[in-house]
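Chemist: the sequence and its predicted three-dimensional model are supplied below.
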Amino acid sequence: MIKTRISLSFKRKARTMTGKRLAGVCLLLGCLFAAGQLRAQQTFPVNGVADPREGCYAFTKATIVKSAGSVLTNATLVIRNGRIISAGTGAIPADAVVIDCSGKFIYPSFIDAYSDYGTQAVKKGNVSRRDDPQFISATKGAYGWNQAIKSEVNAAGIFTTDAATAASLREAGFGTVLTHQQDGIARGTGVLVTLADGRENKAIIKEKASAQYSFDKGSSTQNYPGSLMGAIALLRQTFLDAQWYRSHPEKEGVNLSLQAWNDNQSLPQIFEVGDKWDALRADKIGDEFGVQYIIRGGGNEYQRIPEMIASKAAFILPVSFPLPIDVEDAEDARFVALSDMKHWEMAPSEPGAFEKAGIPFCLTADGLKDVKQFLAGVRKAIEYGLSEQKALDALTQAPAKLLKAEDQVGSLDAGKLANFLITSGNIFNENTVIYQNWVQGKKYSIKDDNWKDIRGTYTLTVSPGNASYTVLIKGTASTPALSLLAADTVGGSFSFSGDLVKVAFPVKKGSAQLRLTGIADGNGWSGTGVDTSGNNIHWQAVLNKAFAATDSAKTKPQAFIGNNYFPFNGYGWETLPAQQDLLIKNATVWTGEQDGKLENTDVLVRNGKIAQIGKNLAAGSAKVIDGTGKHLTAGIIDEHSHIAISRGVNEGTQSVTAEVRIADVVNPDDVNIYRQLSGGVTASHLLHGSANTIGGQSQLIKLRWGADAEAIKFAGADPFIKFALGENVKQSNWGDRQRERFPQTRMGVEQLLTDAFTRALDYEKQGADKRKDLELETLLEIIHSKRFVTCHSYVQSEINMLMHVADSFHFHINTFTHILEGYKVADKMKAHGAGAGTFADWWAYKMEVQDAIPYNATIMQRVGLTVAINSDDAEMARRLNQEAAKSIKYGDMTEEEALKLVTLNPARLLHVADKTGSIKTGKDADLVLWSDDPLSIYAKADKTIVDGIVYFDREKDKELRQRISSERNRLIRKMLAEKKKGTPTQKAAPAEEDNYHCEDLQGGHQHSLLDDENGNN
C-alpha cells in the first residue's frame, strides 16, 4: 500500500506539471526506484533500511520500434522491476510513473557481439631471436602444453564493471555487450553483460555465452607457433587432442585446457580474423571438425562475397572504416597502393553487400578508436547500401539470436530486459539525439537537457507596446537555430540550458537587436530584456506549431564506388575469365616430346585440354590466335617457390613441424602470381622454408589469377613435404642465444631424422585407439610413399647421409633442391632414385656453397638424373626461361633439353608430367606464346594460358595499366576533396609486400616498395 499511495500521489501532482520539469521529476524518482531494485540481491546483506520498492514506468505517446520492421505509433511501453511488461496500447498500471514521450522514439538498446569491456587488456608477447627459446608453456598449473591455448579462461571470472567505458558505450546506443579477454588462439569463453552500473552479479546475463578464437597467439612468449600455418596446425591438433582426452583422461592426467575446450564446444563459436582469406581459413578448420564459426570479420570480406556465402557463416562486421589517405604530396601518393585506395572507398559497402547476398551479420564497435564514431559508421554503411531495417536488426535481434539470448534482449517484447533508447527521432538520422539509454530498467541520461524538443513556430510579444513577432526555431533537437519570419527573414541567436533561454534578433534587417532572457513557461518562455533602444521590456513566446519529427533518416544518394577486382589488385579482373576453345595457328611449337620442335604448326585447345596438334587445323567455334613468327611452349613450372604464402614461410620454432601445411596459407592475391604469368610461369610448387630439418607440407598451385585459395591448388597432385640440411637447420647464423633447439650440428641432424622416423614407426604400432598425432601421421605417409620429400641441401656429405637414412626406413628422397654439390654425388643420387632442382649459376653466397659450379645442372643431367632449374625467388621466377638457357652456355646442353629444365622436368619431379609440362594431346592446355625464341633474352610472353584460359595477355596488360592510372587519379581526387571538406585523414604509407625466400628463417620476410605502375597499388 505504501508504494501505491506514493505513486498515486505523485501522479496527481504530475498532472499539474508540464514539459521538462515533469519529465525530470518522474525520471529522478524512477532512478531511485530502479536503483533500489538493481541492488536487491537477496544473498547480500543490507547496510541500512531495506527498500523493497519496485520501479514501474509507463512511457506514453511514443513511436515504439519493437524490433526491425515492427513499429508502433502513439504507443506505450510499460516496464516493471527492470523488465518489459508490455509495448502497445494496453492499460497503464495504477502504480506506474507516467512519462510523456510525445514526439519521441523508443528503440531496443544495441548489442555488441564483440567487445573486451570489463576485461583487462593483455600485453602482446614480443619474442625475438635475442631471447632464449621457450618450447613449453610457462603457465603454472594443470594446463595444456601451449601457452596460446587458453580455453580455461572464463571472462565471467575476470569481468568487472567499468563505469567510464560503460558510459561511453551507452552514449553510442549500446545496452548489452559480449565481452572476452582478447588474448591467444583459443581465448576461453565470453560473457554476455549489460552496461548497467553496480555489481557484476546483476550485469551478467549469460556467464558462458560463447567460445572465442583467433589466429593470434597474443601474450604467449612460447616460440610455437611462429607463423600463421603453425597457428592453424595448433588448432587442428588441439581439436584432435581434445577429442582423444574426452575418451582417455587417465592417459593424460588432468588437463584443464583440453577439458575446457571440450566444455566450450556447445557454445556459439566466435573466430576473430583479420581479412577475407583468414575468414575462409577459419571456416575450413571448422568444417573439418563439424563446427560452424561465427566470424568476426576484418572488413574486406566484401571482396569475395561468393566465398563468404559458401562458408555458411554468420559474421560480426566492424564499422571502423578506413580514413581517406592524405595524398596531397604527389611523392607520397606515388607509393600508396591502389588496393588501399579502393578499400577506403569500398569498405563502407560491406554491410550492404552482405545484406544483398543474404549473409547473416551483426555490427560491432570493436576496432574504433572512439566509440562515439559508431553511429556515424553505421550511417555511412547505410549511405553505401545498407538498409535502415537491416542496420537495426544487425544491432539488436541478429546478435541476440547468434548468442542465443533472444529471450533476454534484442527487442521490446514482454518479459525481456528493459534495455531501450529514447531518441528525438529515427536513430539513423544524423541529427537525432539519444536522450536516455535505459539498461535493466535504470535510466542513464545521455542528453537529457534536450528532452523537450523546442523546435517550432512561436508568437513572441513584447510589452510595453505589444509588438508581436513570428519566430521560427529550427535546426536540430540538440542545436536549434532561430529566425525572425518577416518581410525580410533575418537570423538571430538562441541558446538554452535547462529551463533558461537567451534570445537575440534584429526586428528588421540591419537594425539593432532585441536581447531577451527568460525561463520555460508551459509551451513557451517568458522573461525580461531590452529593446533596440536599450529600454527594459517584458516578453512572452507561445508555441503555435510544433516541429514534426520524421520517422526516417534523411535520404542521401547512394555513394559511388568503383568496381571490385579479382584479385583486389590493379591487375585484377572485373569478371573472372571463362574457359574457351582456342586455336593457336602457325607457331613454332616446342612440344617437349619426341616430336621436338615443329615449325608453322597449329595447336587446338578444347575444354582446357590440348585437343590436336598439326598443320592447317580447322578452328570451328574456337577463338583463333595468330602465332605467326612466334614460339609456343608448355608453361614454365617453378619447382621451388615461396610466392603466394601468407604470414610466414617457416615454422622454424621446432626441429620437426611436419604437421604444418602451406595449403592452409595460400594467398591468391599475391601480385607475384600475375608477374610470373608475365614471365610464362603456369605452375609453382610452394615450399616451406629451410629453418628446420623436417619442415612443413608443400602445395602445388596453378597460377589461375583471380581464383580463390582453393581453386588455384593443383587438384589431384601428389603431396610433398620440405626437408632441409645444413647451416640453417643447425642454426649457424641465428645468434648466440639460439643454442637450445636440437640439433646444433650436422651429425645431430642425422640423429634427429632417425629419431623422428623411429617414433613414427613406434606410433604406428600403437593401434587405432592411439592419440592422433599429425606430425607422426605425416612421417608415416613418407615411409609408405604417400608423401614425397623435397630436401634443401648443399654439402655432399649431408646428401649422402639423408639418402642413407631414407634407405634405412625404406623410402626415397624425391628431389634434392639447391643441390649445388650434386655434381659430386650424381651417381649415388641416380642409384637412390632422386631428382634435382637446382640454380643455374648461384654460388659463394654462404660458406656451404663455396664449391658450387655453373656446370652442375648439365653434369647431373648427363649422369641420367631428372634435373630442373628453379627460382626460390619471386623475381628470378619471372625469367626462368633465361635461367634454363644458361645451361646451353655453360654445359653445351641442347636447346630442347634446356627448355625441359623448366617445363617437363619439374613436371616429372612433381609427378604431374601426365597432365602438364609438354605439348601433347590430352594434357592440360598450360601454354606460353612467346614473341621470340623462348631461350632468348629478347623473348617476352605475349600470352600465358592455364587450362585453356588466357590469364596473361600483353596487350590486355597495357589496357590494365591505363585503367590503373585512371582509377588512381579518380581516387586521389576523391580523397583530396574529402580532406578539403575537413574530413580527418590517415598518413600516406608505402605499400609493402612479403617476398619470402628459403633463407628467411623463423618466418622472416623482406619488404620491397611497389612502384606506382605495378597495380598492387
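Modeler: Right, received. Where do you want to start?
Chemist: for the rest of this, base every contact and every neighbour count on C-alpha atoms.
Modeler: OK.
Chemist: did I read that right, residue 511 in a helix?
Modeler: No - under DSSP: H, G, I helix; E, B strand; the rest coil, residue 511 sits outside any helix and is assigned coil.
Chemist: wait, residue 554 sits on residue 429?
Modeler: Yes - contact criterion C-alpha atoms under 8 Å: residue 554 and residue 429 qualify, at 6.2 Å.
Chemist: this is the comparison structure:
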Amino acid sequence: MSLFLRQLGLAGGLLLSTAVAAQAQPSTYPRNGVYDQRPGLYAFTHATIFTDYKTRLTDATLVIRDGRVEAVGTGVKIPAGAVVTDLKGRYIYPGFVDLYASYGLPEVKAPERQGRRSGPQFESQKAGAYDWNQAIHPETSAAELFKVNDDQADAYRRLGFGAVLTQQADGIARGTAALVTLNTNRKEQEVVLADRAAAAFSFDKGTSTQDYPSSLMGSIALLRQTYLDADWNQRNPAKEQNLSLRAFNQQRQLPQIFDVRDKQSALRADKVGDEFGVQYILKGRGDEYQRLSDVQATKAPLIVSLNFPDAYNVDDLYDASRISLEELKHWEMAPANAAMLAKAGVPFALSAADLKDKKKFLPNLRKAIQYGLTEEQALRALTATPAELLQLQNQVGSLKAGMVANFLVCSNRLFADDNVLLDNWVQGQRYQLSTVPSDYRGVYTLKIGSQPELKMLVAGKPDAPEMRLVLAPKDTVRGALSVNGELATIVYNPTPKTKGAAVRLSGFYTPETRLFQGDGQLADATSVKWSAQRQEEATRAARRDSIKAPEPVQIGQALFPFVAFGRAQVPQQETVLIKNATVWTSEAAGKLENTDVLLQNGKIQKIGKNLSVPSGGRSIDGTGKHLTPGIIDEHSHLAISEGVNEGTQAVTSEVRIGDVVDAEDVDVYRDLAGGVVAAQLLHGSANPIGGQSALIKMRWGMTAEQMKIEGAPGFIKFALGENVKQSNWGEMNVLRFPQTRMGVEQVFVDAFTRAKEYEQEWKAWNKLGKGKQKKGEAPRRDLELEALVEILNQQRFITCHSYVQSEINMLLNVADRMGFKVNTLTHILEGYKVADKMKAHGVNASTFSDWWAYKNEVRDAIPYNAAIMHDAGLNVAINSDDAEMSRRLNQEAAKTVKYGGLSEEEALKLVTINPAKMLHLDKNMGSIKEGKDADVVLWTDHPLSIYAHPERTFVDGRQMFDVESDARMRQEVEKERLRIVQKMLDAKKAGAPTQGATAKANKHFHCDTMGEDKELDN
C-alpha cells in the first residue's frame, strides 16, 4: 500500500469515528428520525502508552468502546468489528484534567445599581428563602447552569485537557462545581461526569451589590459566621428554612476548593479551615514558593497556575525604577514554583486558570519543566492528582478498563520540545488537533549504486530537515532533502568545491522501515539505484548533536518577606552583651549611666556593671550611646491587608484585624528603623463598634501568625464623632444608622443589651447540664455578640476613637450604666477637659502630641493635652495613627517636654511602658528589667533628640535592624535589581513578550480609610 493510501486509510478510520460517536444517544432521550446507535469500538495498536503518570507500556494496544476504556496492555486481543489504527511510533497519554475553570457557564456580571450615585444596600435583594448575604450562595449549581460551548472546549482540548472542573467563580460561598468532559458532540447530560464534584469558596464577595462585607476581614468574618449558622440550621431545621444553609451543609463532604489571592491569603484560608475541621484545596496565584515551608505546613493540596508574568520593559531607567524588587524577582522565580512545591512534597494539580491567552499554557508548562519540574511530576499534576483530589480517579486521570476514554495521541514524548499533539480523544470522540510531518532526522547509511557507503546526517527541525554527507572524518558536504507525501528528493554536490555537477536522487520514504529508496543520476549522467537506511541508535545521537544543550537555569533566592529588605533567613536569637551604655529603664530605677545589659534566650537576663560575655555570645560597645526599651505604638494601622474599616454596619465586632495582618508591609521594617518593636493594629473609625485589634511585634520576615504577640489580651475598636455618624461620607450615605450623636449612644446601649441577653441565654443552656440539654436546642452562636460579652467579662478591652468632651462623657456614662469599662480613649484631644472623669473611670489616654485644627471636632485641641492628663494622674501614651509618624514616636514624645514640662524620663515612658500598660503587656514589655522580653533599642544619641536614630533594634533578642545590615541590604537590593533587569533586557532581545512598568504604591491606612483606596475627609 502506498504512503498516500495508508494515510488516507488512517484518516478515514478516524473520521468514521467522528460520525459514529456523534450518532450515539442516551436511551432516555427520543430522537426525531431513525436510530443508528453504534458501539464506538476502536483499537489503537503498536503505540507507546502511558496508562498513568508512571506506567509506560511499549508496543501496546488500547481498546475503547462506547466512550470507555475496554482494555489496555501489550497482549490485548482486538475485538471483532473494531476500527483498528496503527500508531507505531506514536504516544498515548491520559487526557489532562483542569480543576479550575468556568467552561460552559454564563459570564459573571455584576448587576447595575440604580443610578451612578446610589446609596448603600444593607439587605439581600435576592428573592427566595436564601441567605441574608448575597455573597453566600452555595445553592448555585454549575451543572444547572452548564451549556456545552464549542469554542471554549476547543481552546482547552488544544492544550491537552479532556475534562475540567467548572464553577461559577462568584462570591464567598460559590456553590458546587461540576466535572465535565470537553466532548462537544454530546448533550450536557452526557458530558457531565459529576454534577456535584466539589464546593467552591473565596474571600471575594464577587458581584454582590450588598455593602457588607467591604473588606477582607469582613469576608473572613462572614464565612466564619456562615459555618456557625449552618451548624445551627442543621440542628434546628424547623426554626429557619434557609435554602442556602441547607445547601451549605449538604456540600460539607465534597472536596472544598478555596480560591485565594496570594500566599498570605492561602494561610488565612487554611486557618479558617482548621477552625471548622475542613482541609481546603487551595487554588493559588503561583507565588507559593515565597512562603514554601508555611504552605507546606498547611498540608493543603494546591491548584497551581502556570500564569507567569511577562518580563517588564526596562529600557527606560525611570520606568525600571518604578518596578518593585518583589515584581522583578517574581518574574524570575515564578516558573520554578511548581518544581519547588514538588521538591517540598506538596501535592498539586496544574491548571490553565488565570491565563488570558490559553495558548501560553503548554509553553509555560515546558518552561516549568526547564526550571526543575520533572516530566513525571508534570504528568501527575495534570492527570492523577486532580482526579484524586476530586475522588474521581476511577473516572479520569489514567487509562484503565472502565474509565472514560479521554486520551491524547502525540508524535513524541509528551513534553519533548518537538512533540505535536495530534489528537485529543474525549469520551471516545476524536478531535484532530494537528498533523505533523514524518520525522526524518537521524543518521543514515547511504548506498548509491556500487559506490562505497556514505554516512548521511539529517538534522534541523522535523518540518525543515537539513542534510549533510560525511565524505571523510573532517570532510562533509551539504545537500537538500525534500519530502512531499511519499516522494523524496535528495540533491548534493559530490565535493565541497564541486559546482555544476550535482547528484540527484529521487524515490520514496517508507516510515515503517525508516528507509529511503529509489532511482538516481550521478554527475556524469550514470543511472543508479540508491537507498538510505536510518540507524536508530545513531538517530538519538544525531538529535543530541542537533540540539544545543540548554544552559542550567539560574535564579535568585527567596526572601523573607519577599520584598526589598527581606532576608534569606530571619535573624536568630542571640546572646548579646551591650556594654557601658546610658540605660533608660522606664522603671523606678530610672536612667542608669555606664551600664551593661545582657540579652539571652530572648529575655533581658542581667543589668549591671562590668558584666562578662557568656560563652558563644558577642559584645556591643554602647559607650556614648543610649539603650531604651523598644517603642510601642498603641494606635497603628500599618501591616493590614485589604481594608482597615468594615464600615458597612454600625456594629462589626465580629471582624478581626488578626485575620488580615500583612507580614510583607515594608512599614514594619521602617518601624524597626525607628525603634518601634510592637504595635496595636486597630480597626478604623467608620462605625461605633468596629473590629477586634491585633497586637503584634515587628518580627520582620516571619508570618502574620508569628508576628502576633503570644498570650496577648483581646482588644477592640470603638469610635465616636463625625466618622461614625457619617457626616463626612457624602450625600448618599444618609441611610445607615446612626446619623446623629444621639444615635451613636443608642447603638452602644442596644448592642450591649443584646449582648447581655445573649450571655444569659447561654448561661441558662449551660446550667441545664448535659443530662437535660436537648439535642439541637443549643443557642445560635453569634460572633458579633460573643465579642461584646467578652467586654462585659473583661476578657476584651476597648480602645475608643474620641475627640469631643460631650461624647466622651456619654460613652463613660453608657459604660457605667451597662457595666463595662473603657480601657483607652485614643486621640482624646479634649482629654484635658475631662481628665478627672477619666481618672474616676480608670481609663487610659492615648493621644497625639500636637495635632489640631485638621477638622471641626478638633478645634479645641491643644499641644499641652498629654501633659495635663499626665499631671492629673492618668496613664498617658503618644500614638501615631500613621505609618510615617510611627517611625518618629520618640520625637513626638519629646514634644511633651516643651509642651507641658514633662521630665525626659516621663516623656520616654509615653511610648514605652505606658502603652505597654494600656495594652496589658507591661509584665513582659515596655521597660528594661530582668526577665522581660529582650525588646531594646540602641540609639546613637539622646533618644528624645531629633539627631538620634536607632543603631540597633532588638525584638525577642533578635537583631531585627542595624545600620550596617541596612546599608548592606541597600547595596544588595540594587545589585539584585540590576541583575534581573539585565536578564529582562536579554529576554526581550531574544523575543520574549514584555509588559509596561507600573508603580506599586504602598498604601497607608488611617482611622478613616474606607476600602483600600478611598479615604474620608480628615
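Modeler: Alright, I've got the coordinates. All of these numbers come straight from a predicted model, not from anything done at the bench.
Chemist: if we can go back for a sec, more neighbours, residue 554 and residue 429 of structure 1?
Modeler: Set side by side, residue 554 of structure 1 and residue 429 show more neighbours around residue 429, with 19 against 12, by other C-alpha atoms under 10 Å.
Chemist: and that one, what's its match in structure 2?
Modeler: With TM-score structural alignment defining the correspondence, residue 429 of structure 1 maps onto residue 416 in structure 2.
Chemist: next, its match: secondary structure please.
Modeler: coil.
Chemist: helix, strand or coil for the counterpart of residue 753 of structure 2 in structure 1?
Modeler: Residue correspondence to structure 1 (TM-score structural alignment): residue 753 of structure 2 is matched to residue 758. Here residue 758 of structure 1 is recorded as helix under three-state DSSP.
Chemist: past the helix ranked longest in structure 1, which element shows up next along the chain?
Modeler: In terms of residue count, the longest helix belonging to structure 1 (DSSP state H) is helix 954-980. As assigned by DSSP states H and E, the chain's next helix or strand after helix 954-980 of structure 1 is strand 992-995.
Chemist: which residue in structure 1 aligns with residue 818 of structure 2?
Modeler: So residue 818 of structure 2 corresponds to residue 809, using TM-score structural alignment.
Chemist: residues touching the closest residue in space to that match that isn't next to it in sequence, list them.
Modeler: Spatial nearest neighbour of residue 809 of structure 1, excluding adjacent residues (C-alpha to C-alpha, 6 or more residues apart in numbering): residue 783 at 6.6 Å. Residues counted as contacts of residue 783 of structure 1 (C-alpha atoms under 8 Å, 6 or more residues apart in numbering) are 809, 810, 811.
Chemist: related to what we said a few turns ago, ok, now how distant is the match of residue 429 of structure 1 from residue 342 of structure 2?
Modeler: Distance, residue 416 of structure 2 to residue 342 of structure 2, by C-alpha to C-alpha, to the nearest Å: 20 Å.
Chemist: what's the answer for residue 851 of structure 2, then?
Modeler: Distance of residue 851 of structure 2 to residue 342 of structure 2, given as C-alpha to C-alpha: 54 Å.
Chemist: give me the more crowded residue out of those two.
Modeler: residue 342 (17 against 14).
Chemist: so which strand or helix has that one?
Modeler: Counting by DSSP H and E, residue 342 of structure 2 is found in helix 337-343.
Chemist: next helix or strand past that helix?
Modeler: Assigned by DSSP H and E, the successor of helix 337-343 of structure 2 is strand 348-351.
Chemist: the residue mapped onto residue 290 of structure 1 from structure 2: neighbouring residues, count only.
Modeler: Matched by TM-score structural alignment, residue 290 of structure 1 corresponds to residue 277 in structure 2. Look at residue 277 of structure 2: counted by other C-alpha under 10 Å, it has 10 neighbours.
Chemist: name the SS class of residue 277 of structure 2, please.
Modeler: Per three-state DSSP, residue 277 of structure 2 ends up coil.
Chemist: how near is it to residue 201 of structure 2?
Modeler: 15 Å.
Chemist: ok, residue 463 of structure 2 next?
Modeler: From residue 463 of structure 2 to residue 201 of structure 2 the distance is 47 Å (C-alpha to C-alpha).
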